[in-house]
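Visitor: 3D, please:
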Amino acid sequence: MVMESESYEGFVTLQRSVKQLHFGSWEEKESAAKEVKRLAAKDLKTRKLLANLGVIPALVSMLDSDILEGRRLAVQALIELASGTYTNKVLMMEAELLSKLPANINTLNKSSSSDYAQLLLSISYLVNTQVPIPSSNILPFLIGILDSDSSMGTKLDCLGALYNLSSMLGNVGFLVSDGVVHTLLTLSSDQEVSEKALAILGNLVVSIMGKKAMENDPMVPDSLIEIMTWETKPKCQELAAYILMILAHQSSVQRAKMAKSGIVQVLLEVALLGSPLAQKRALKLLQWFKDEKQTRIGAHSGPQTGSTVIASHSNENEMKKGKKIIKKMVKQSLLKNLEVIMRRANTGGESSMVKAFVTSSSSKSLPY
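Guide: Below is the predicted model of the structure:
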C-alpha cells in the first residue's frame, strides 16, 4: 500500500509539473522546471516519459526569457533530460535550442556559463549522426565562454564540445574564421587543459585553412616546442609533435622558424626519453632537419593528413639516410648536452640507451 501511495503521489507530481510548464505562470514554470530536473535525474525511463509528455519544447522556450534564474533552471533540467538519450537530444535540436543561446556572454554568471557548457557538450555528441548542428550558433558561443573568465571545468566542457564539432571538416572554416586557433594555442600552454586544446588543433591543422592560421600565429612554433619539453605530459608531447610534423612538412619556411626556436635539441631529448609514439614523431622530424641542400621531402614521407596517428612508411633507403642524419646530429649536438639529458633519465636502462644512441655507429634498432 505504501509503495502504491508513493507511486501515485509521484505520478500526480509529474502531471502537475508538466501542466505548469505548459500553462502556468512564470513562477509556476520555474517551480516545474526545478521539479522536472529532480525527476529526470532518477532514471532513463523517467527521462523518456517526460520527453513524451512534451516538456522539452516548453523548457527550451523558457530560454527566451530575460530572467536569469528561470533560464538557469530550464538549462539544468535540459541537462538531466539529455543524459543518456539520443532521442531527447534530437528533440532539443528540433525545438531550436541553439537559436536561443544568449547573444551576449557577459550577461551570464560563472554558474550559468558552466550549465550552458555542460548542455552543449552533451548536444555536440550528435555530430556523428545525421542530425545537423548549426555551426553559426554554437561555435561563437563556445569560443566566447573560452575567452571569458570561466572556470577550468567550464573550459574543459567547452573544449570537449569543440573537439566533437571540429571532427567534422565542414566546421573547420567556421572555427578558424571565429579566431579559435589563437585561443586554443593560448589554452594549450596551460597543462590542465592542454591535451584537449591540442587535440582540437590536431583536427584543424589537417585542413588548409587551419594550417594557414597556425602558420601565421605568433605563438607558433615556440609554444608547441615548449610543450614538447613537458616530460610528465606524454600525450601533450605526442600531439604537439603531430602538429609540428604537419606544419614542417614540405615547408622550408616553417622548418627554418622551428630550427631558429631551438627545436633540434628538444627533439633529440624526446627521441630518447619520450613515449614510443613521441619518439617516432621526433625522429621523423629530425630526419627533415638535415642539410636543406641535400634533402627533399616527398609527399610520401610526411604525415598522413587524414589520421591522428602518424605511421612510418619510409622505404629502406630513407631509413638508412635517416639513421645517418640522426647519428651526425647526435654527435654534433647531443654530446655536449649528454650530461643534462642523463640527469633526466630516471633509470639505468635509460642511461644506457643514451650512451648507446650516441656511441653506436650502426644503430639498427631505431624506429625510423
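Visitor: Going by C-alpha atoms from here, please, whenever you check contacts or count neighbours.
Guide: Will do.
Visitor: Give me the buried stretch members for the helix ranked longest in the chain, please.
Guide: For the chain, the helix that runs over the most residues, judged by DSSP state H, is helix 2-23. Neighbour counts over helix 2-23 (16 or more other Cα atoms under 10 Å) mark 13-14, 17-22 as buried.
Visitor: now do stretch 258-275
Guide: Here stretch 258-275 shows 258, 261, 263-275 as buried, counting by 16+ other Cα under 10 Å.
Visitor: Among these, which lie within helices?
Guide: Going by DSSP H, the helices hold 258, 263-273 from those.
Visitor: Relative to Pro218, which of those residues is nearest.
Guide: Minimum distance to Pro218 across these is 12.4 Å, recorded for Met258 (Cα to Cα).
Visitor: returning to what we had before: following element in sequence after the longest helix of the chain, please.
Guide: Counting by DSSP states H and E, the next helix or strand C-terminal to helix 2-23 is helix 26-40.
Visitor: Packing partners of that next one?
Guide: Counting by 3 or more Cα pairs under 8 Å, 6 or more residues apart in numbering; DSSP states H and E, the packing neighbours recorded for helix 26-40 are helix 2-23, helix 44-52, helix 68-82.
Visitor: Now do the buried residues in that helix.
Guide: 28-37, 39-40.
Visitor: one more to line up against the first:
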Amino acid sequence: MMITLRLIVPNLLFLNISEAIVANFLSLSALDANKQIIGSSGAVPFLIKSLRQNKNCRLDALRALFNLSIVAANSQHLIEAGIIGTLLTAIGDMEVTDHALATLSNLVASSAEARQHLSRANDSIPILIDVLGWTDAPSCQEKSAYILMVMAHKSHADRAAMCEAGISGALLELTLIGTPLAQKRASRILEMMRSKKGKEISESSFAVSAPMAMEGKGKAKVEEVAGEMSDEKMAVKQLVQQSLHCNMRRIARRANLPEEIMPVERLNKVLAVSSTSKSLPF
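Guide: A predicted model of the protein is given here:
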C-alpha cells in the first residue's frame, strides 16, 4: 500500500504542476506583448505535449497555442514542434476540434510552410472535407471551409487533391444548407476551381489547335478534335448529372424530406437544366 501511494503521489503532483504551468501560459499568452516572447521561449513543445493530459489541461494548452498562432512570427516555432500533425489528430474530438481548426486557420493564413506541411500530412484534405459535412457543428464547418479556401487559393496541387478527394459534393451541399459564412466560403472555393479549370482547358485547347490552323491540311484535324471534344463534353455532362442527382438525394435524406416533395421526374428535370448552368464548378 505504501509503495502504491509513493507512485501515485508524485504523478498527481506532476499533473497539478503541469496544469498550473499551462494555465499560466494561457493567461500570459492572452496579452499581445507576451505572444512572441512565449513562442520563442521554448514553451511550445511543452504545450503540445500537454495536449495528452486531462481535459482541463488539454483545453488550456490548445487555447494557449491558439493565442500564440495569432502572431505570424510564432509559426516557425509551432511548425517545428509538430503542431500540424497534432492538430489534425485532434480533429474528431468534439471537445477540441473547434480550437484545433481555429489554430490551423491562423497558421495556413500566415505561413506558406504551414500550408506545405498540411498538404503533405496524411489524409489532411479528406479530414478537412469530412468536417464540411458536420451539420451539427457549423462553427467547425466554417473554419474547415476557410482552411480549404486558403489552400485552394494558394496551390494548384491542393486544388487537384481536393477534386480527387471529392470535395465538390460537400461544397454543393454546404452552399445549400450551411451557415451564411460557410456558404460564402464554399461558393468561393467552387468559383476558384471552376475558373482555374476553365483557364487550363482554354490554354490547352489553344496550344493544340493553333499549330494545326497554320497548316494547309489542318482543317480536317481541327474538325476531328472538335468532334472528340464534343463527345467528351457530353460525357462530362452525364457525369455532372449523375453527381448532382446523388448529391441532391443525399441532401434530401439528411433533411428528412419526403419523397413526394421532390419526385424523381421533377428532380431529373431540375438536374437537366442545372447541368448547363454557368454557376457549376466545371
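Visitor: What value does the TM-score take for this pair?
Guide: The TM-score (TM-score structural alignment, normalised by the length of structure 2) is 0.69; 228 aligned residues with a Cα RMSD of 3.5 Å.
Visitor: which one in structure 2 is aligned with Thr295 of structure 1?
Guide: In structure 2, the residue matched to Thr295 of structure 1 (TM-score structural alignment) is Lys199.
Visitor: What residues in structure 1 pair up with stretch 78-93 of structure 2?
Guide: So stretch 78-93 of structure 2 sits over residues 175-190 in structure 1, by TM-score structural alignment.
Visitor: buried stuff in that stretch?
Guide: Quick answer for stretch 175-190 of structure 1 (16+ other Cα under 10 Å): 175-176, 178, 180-182, 184-185, 187-189.
Visitor: Dump the residues you listed into JSON lines; add secondary structure as well.
Guide: Converted to JSON lines, those look like this (DSSP: H, G, I helix; E, B strand; the rest coil):
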{"residue": "Leu175", "secondary structure": "helix"}
{"residue": "Val176", "secondary structure": "helix"}
{"residue": "Asp178", "secondary structure": "coil"}
{"residue": "Val180", "secondary structure": "helix"}
{"residue": "Val181", "secondary structure": "helix"}
{"residue": "His182", "secondary structure": "helix"}
{"residue": "Leu184", "secondary structure": "helix"}
{"residue": "Leu185", "secondary structure": "helix"}
{"residue": "Leu187", "secondary structure": "helix"}
{"residue": "Ser188", "secondary structure": "helix"}
{"residue": "Ser189", "secondary structure": "coil"}
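Visitor: For those, give me JSON lines that also has distance to Ser114 of structure 1.
Guide: Output for the buried residues of stretch 175-190 of structure 1, formatted as JSON lines (distance: Cα to Cα, whole Å):
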{"residue": "Leu175", "distance to Ser114 of structure 1": "21"}
{"residue": "Val176", "distance to Ser114 of structure 1": "24"}
{"residue": "Asp178", "distance to Ser114 of structure 1": "21"}
{"residue": "Val180", "distance to Ser114 of structure 1": "19"}
{"residue": "Val181", "distance to Ser114 of structure 1": "22"}
{"residue": "His182", "distance to Ser114 of structure 1": "22"}
{"residue": "Leu184", "distance to Ser114 of structure 1": "19"}
{"residue": "Leu185", "distance to Ser114 of structure 1": "22"}
{"residue": "Leu187", "distance to Ser114 of structure 1": "17"}
{"residue": "Ser188", "distance to Ser114 of structure 1": "20"}
{"residue": "Ser189", "distance to Ser114 of structure 1": "22"}
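Visitor: Just the closest of those to Leu81 of structure 1, please.
Guide: For the buried residues of stretch 175-190 of structure 1, the nearest to Leu81 of structure 1 is Leu175 (28.3 Å; Cα to Cα).
Visitor: for the closest one, what are its contacts?
Guide: Leu175 of structure 1 makes contacts with 139, 166, 181, as judged by Cα atoms under 8 Å, 6 or more residues apart in numbering.
Visitor: Kindly recompute the last result at 10 Å.
Guide: Leu175 of structure 1 is in contact with 135-136, 139-140, 143, 162, 165-166, 181, 204, 209-210, counting by Cα atoms under 10 Å, 6 or more residues apart in numbering.
Visitor: among those, which are in strands?
Guide: If you go by DSSP state E, those have nothing in strands.
Visitor: Most neighbours among those, please name it.
Guide: Leu204 (28 neighbours; other Cα atoms under 10 Å).
Visitor: can you tell me how far that residue sits from Ala282 of structure 1?
Guide: If you measure Leu204 of structure 1 against Ala282 of structure 1 using Cα to Cα, to the nearest Å, the figure is 21 Å.
Visitor: Also Glu4 of structure 1?
Guide: 67 Å.
Visitor: what does Lys293 of structure 1 give?
Guide: Counting by Cα to Cα - Lys293 of structure 1 and Ala282 of structure 1 are separated by 21 Å.
Visitor: Pick out whichever of the two has more residues nearby.
Guide: Ala282 (29 against 6).
Visitor: Is the counterpart of that one in structure 2 in a helix, a strand, or coil?
Guide: Aligned counterpart of Ala282 of structure 1 in structure 2: Ala186 (TM-score structural alignment). Of the three states, Ala186 of structure 2 takes helix under three-state DSSP.
Visitor: Enumerate every residue touching the residue nearest to Ala186 of structure 2 when sequence neighbours are not counted.
Guide: The spatially closest residue to Ala186 of structure 2, leaving aside those adjacent along the chain, is Leu171, at 5.3 Å (Cα to Cα, 6 or more residues apart in numbering). Neighbour list for Leu171 of structure 2: 129, 132-133, 145, 178, 182-183, 185-190 [criterion: Cα under 10 Å, 6+ apart].
Visitor: Show me what Leu171 of structure 2 lines up with in structure 1.
Guide: Checking TM-score structural alignment: Leu171 of structure 2 goes with Leu267.
Visitor: ok, now how distant is its match from Leu285 of structure 1?
Guide: 8 Å.
Visitor: Please identify every residue contacting each of the two.
Guide: 241, 279.
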